[in-house]
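In: Starting from these lines, generate the structure:
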Amino acid sequence: MLFNSLAFLIFLPIVFSCYWFLLQKQLRYQNILILGASYVFYGWWDWRFLSLIIFSTIVDYSVAKAMHKATSDSKRKYFLYISLAINLGLLGFFKYFNFFIESWVDLSQSIGLRANISTLSIILPVGISFYTFQTLSYTIDVYRRKIEPETDIIKFSAFVAFFPQLVAGPIERASNLLPQFSLKRTFSYEKAVSGVQLILWGLFKKVVIADSCATYVNIIFENSENYNSSTLILGAIFFAFQIYGDFSGYSDIAIGVARLFGFDLMTNFKKPYFSRDIAEFWRRWHISLSTWFRDYVYIPLGGSKGSLGIKIRNVFIIFLVSGFWHGANLTFIFWGLLNALFFIPLLLLNKNRSNTNTVAENHVFPSLYELYQVVSTFIIVTFAWIFFRAENLKAAFTYLQHIFEWTTDKITYGWNLEILILLILFIVIEWVTRTKETLQLQNPYFRWIYYIGITQLILFYGAKNNVVDFIYFQF
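Out: As a prediction, the model looks like this:
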């Protein structure tokens, strides 16, 4: 079920009403309702894959309990390996099986061997990368004795399948989200208002910004050989805003919906396009994933400790794994490699923690140097996004080749004044709220004009662009 669909517009008020008006003082039944609603939400896409998420839930629930009861470290490690093998095995089969088969066939043919191996028609379950990492963090934290295993199967199942963030994050830690299913929840008007504000802003990002940009991005990237350099540059910029509006919009809606039910989810984006270097960008972009890799991959490998060679190795590993997490395509791996290459100079110069505050803090405008830093960081991030968006590496390099040709005899496309005005409006609001979640207007008249204006834009562009899937559903 999509957040920007009519089905969800009907689904959410029904669940909300039952949750607060029928079950307000009955915690267990509230949790059961959340679990049932989450399964309906996920099964709306394809009910067959409910069995997969239920299986993963049972495995990790049982493994954690067995791990806790184990009398030796070797047994605890054995149960952890079961969780890792099953979860990563399912993720690998559904997401990477055909990739490895095709890679093996290509390699065999390149050295003159014949490989008659067929791929399978595998449907990628929506959100499998997200809920797999969420359950893995639970079993790993139980193994590390950071948290106690959950004994209530309803609470644990609701934690795994919690519908606001189930299919595209944020990837929640059990230490943050799971205890909230044990706390008595009372309706908070202030929390509900902040939730609705986030939902509105998230829908604006998705429906007005991302989906409007998507129309031009799809045409430009799929026909890059027909357009001149300026059009291709614009296409890359549009994609940068499309993926940000799409993904951060989903996160905002997820956090906002969770608040309507009395839950607090972690912040997943902190205005990343105002970053002054690539290290700051990755502290502000998809925070739940970057911190997951930091805690469960980077630090266990040694992190930033040890020799310079080990530090560089760990940076490359973390970015390559991050790229591979996004999908079974060499474009994602190359995208990860590029980000590693952008990051390494900061590491070598010991400047990867230079910008930990907010740009232009306590100032209305940035300094010229800060503006240069923000623009240059946006340029290299957008350059890398070309590989993320391209169908394959050949298409990505062809796109770049046409950018640097600087021909004037090809078609100019995409210079749409309407979209440019929307993007300027978006950037201004993002800048004003760079230290806040949403725009806070004290004057009630201005506040309601803002709410009504945002709503009208969402309705108008929602009807214009139709319902478009979220980009990160494919991951």
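
In: going forward, measure contacts between C-alpha atoms and count neighbours the same way
Out: Noted.

In: Packing partners of the helix or strand where Asp60 lies?
Out: Per DSSP states H and E: Asp60 is located in helix 50-69. For helix 50-69, the contact count by 3 or more Cα pairs under 8 Å, 6 or more residues apart in numbering; DSSP states H and E identifies helix 27-43, helix 73-110, helix 128-143, helix 153-161 as packing neighbours.

In: For the comparison step, fold the sequence that follows:
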Amino acid sequence: MVFSSITFLFIFLPVILVLYYIIPDKFKNVVMLSASLIFYAWGEPLYVIFLILSILFNYVCGLDIGAKQKDLRKAKLSLVFAVTVNICFLGFFKYYGFLMDSLNAVLPVNIPYRELPLPIGISIYILQAISYLVDVYRREAEPQKNILHLGLYISMFPQLTAGPIVRYIHIEEQLKRRTLSTRRFGQGAVYFITGLGKKVILANSAGNVFEHIWGLQAGHVSVLTAWIGCISFGFQIYFELSGYSDMAMGLAKMFGFEFPKNFDYPYTASSISGFWKRWHISLGNWFREYVYIPLGTGHQGRSRQVLNLLIVWMLIGFWYGDSWTFLFWGLYYGILLIMERFWWGRSMKRMPSVVRHIYTMALILIGWVFFFSPSLGAAVKYMGVMFGPGASGFIDKQAFFYVTTHWLLYLTAILGSSTAGYRGIRYIIDSFEDGRAKKAAASVIYIGIFLISIAYLVTEPSNSLLYFKF
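Out: Take a look at the predicted model:
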């Protein structure tokens, strides 16, 4: 089940909200945990067993690490064991097919194997489980003795499938008690509707353009058409992931939780480092806290820092997907960040902001080619079209068609991926002096976005989540 579906919007969510608000406080976590398991089992009836086993395993390991706090060596061994099991669990399901394909590519014989479907959300809940175990080991959090609380933290349906990745210490107290209010519920509804519009209206529409261009025959694509396809994918993945994160934050507020911001207008950045401070923030913070800092970069020389950055970005690339293109994509950003930090970062600051922004967006778009291509060869071939070799010319009728028929989509996407879109909505609302008029204007705008999104869902039932492929 996905948030942007008729079933979720008009059956699952209303039922859970009614039960959650009418039931006594001491049973609210039971309702949330039950809802989360049902939500997961809706699309993964078998893999919900593995989710439950993960909860039980990490619950026992957390208690074990907490019980051995007086003996750091034993506590560390318990932590290493628990983290290793979690990583192996993730590695088996996510990288088993990749490993077998790689072996078959180099071995003289072909090893047959059965391809396993990837459990949805496993990349999220495994990282959250590791966060809990490490925080307990560091004594930044107490081992959770209430299995309902830990189960809810690992499996909470608002962020189970696509994040944000929430650190345990940031939500520990909220698992025990939280405040519900009409104001917070209203804020959550606004976040959710905004995210729904991003996903259904903008991401799906941009994705349709990209899929059409990607499906064109080689030799029949112009330079401009190739760039339009790449830009369309850039908008698709941004509005899908940020939209889903907005929906997760909105749902969390409706149930009394507070999730961290996951995207902060990354396409407005004027450097690659600035982009990654704004893109998938919770993921970057997780790798910084649990991988980069433990590697000891703060007290090492430049060569060691470079090595550790490459390790981290290789892991980030592999976290996104199980192919060599994702590994290359991660290393691509690792190298760019190293170059900005140690070589041309200071020179960039002296450049005009427009030049820095063009530089950043060009490199981001090139990176997306590695991200969406099925192989490195396909990525190189597509980039060849973008820069001339292999293209049918600089511009053709197809490029003109996309620009003239989808200009409103791209204009809306540009506004929506910058602060201009938000400021525009606020300007309309604030133009009314009376408080009731402001609320009425806001209601009309967001109800309108919701109704348009529903219309898109009804007319275009195909609404898969791009993130599920990774």
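
In: Mind putting the helices and strands packed on helix 50-69 of structure 1 into a markdown table with distance to Arg447 of structure 1 and mean neighbour count?
Out: Compiled in a markdown table, the helices and strands packed on helix 50-69 of structure 1 are given as follows (distance: least, Cα to Cα, whole Å; neighbours: other Cα atoms under 10 Å):
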| stretch | distance to Arg447 of structure 1 | mean neighbour count |
| --- | --- | --- |
| helix 27-43 | 32 | 20 |
| helix 73-110 | 45 | 16 |
| helix 128-143 | 35 | 23 |
| helix 153-161 | 35 | 22 |
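
In: Can you check which of the ones you listed gets nearest to Tyr189 of structure 1?
Out: Ranking those by proximity to Tyr189 of structure 1 (Cα to Cα) places helix 27-43 first, at 18.4 Å.

In: Next one: whatever residue of structure 1 lines up with Gly301 of structure 2 from Tyr296 of structure 1, what distance?
Out: Under the alignment by TM-score structural alignment, Gly301 of structure 2 pairs with Ser307 in structure 1. Ser307 of structure 1 sits 20 Å away from Tyr296 of structure 1, going by Cα to Cα, to the nearest Å.

In: okay, now the match of Gly301 of structure 2: neighbour count?
Out: 10 (other Cα atoms under 10 Å).

In: quick one on the thing from earlier: possible to save the helices and strands packed on helix 50-69 of structure 1 as JSON lines with distance to Val59 of structure 1?
Out: Below are the helices and strands packed on helix 50-69 of structure 1 laid out as JSON lines (distance: least, Cα to Cα, whole Å):
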{"stretch": "helix 27-43", "distance to Val59 of structure 1": "17"}
{"stretch": "helix 73-110", "distance to Val59 of structure 1": "7"}
{"stretch": "helix 128-143", "distance to Val59 of structure 1": "10"}
{"stretch": "helix 153-161", "distance to Val59 of structure 1": "11"}
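
In: Tell me which of those sits nearest to Lys191 of structure 1.
Out: The nearest among the helices and strands packed on helix 50-69 of structure 1, by Cα to Cα, is helix 27-43 at 17.9 Å.

In: Give the aligned range of the closest one in structure 2.
Out: Helix 27-43 of structure 1 maps onto residues 25-41 of structure 2, going by TM-score structural alignment.

In: Then stretch 56-69 of structure 1?
Out: Going by TM-score structural alignment, stretch 56-69 of structure 1 sits over residues 54-67 in structure 2.

In: Mean distance between the matching stretch and structure 1 after superposition?
Out: Its matched residues in structure 1 lie on average 0.7 Å from stretch 54-67 of structure 2 after superposition (mean Cα distance after the TM-score superposition for structure 1).

In: Helices along the stretch 151-300 of structure 2, start to end?
Out: For the stretch 151-300 of structure 2, helices defined by DSSP state H, counting those that start in this stretch occupy the ranges 157-160, 168-176, 182-197, 204-214, 223-254, 272-278, 281-287.

In: Including distance to Phe470 of structure 2 and mean neighbour count, could these go into a markdown table?
Out: Supplementary listing: the helices of the stretch 151-300 of structure 2 in a markdown table, determined by distance: least, Cα to Cα, whole Å; neighbours: other Cα under 10 Å:
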| stretch | distance to Phe470 of structure 2 | mean neighbour count |
| --- | --- | --- |
| helix 157-160 | 14 | 24 |
| helix 168-176 | 24 | 15 |
| helix 182-197 | 20 | 20 |
| helix 204-214 | 16 | 19 |
| helix 223-254 | 12 | 25 |
| helix 272-278 | 19 | 19 |
| helix 281-287 | 14 | 19 |
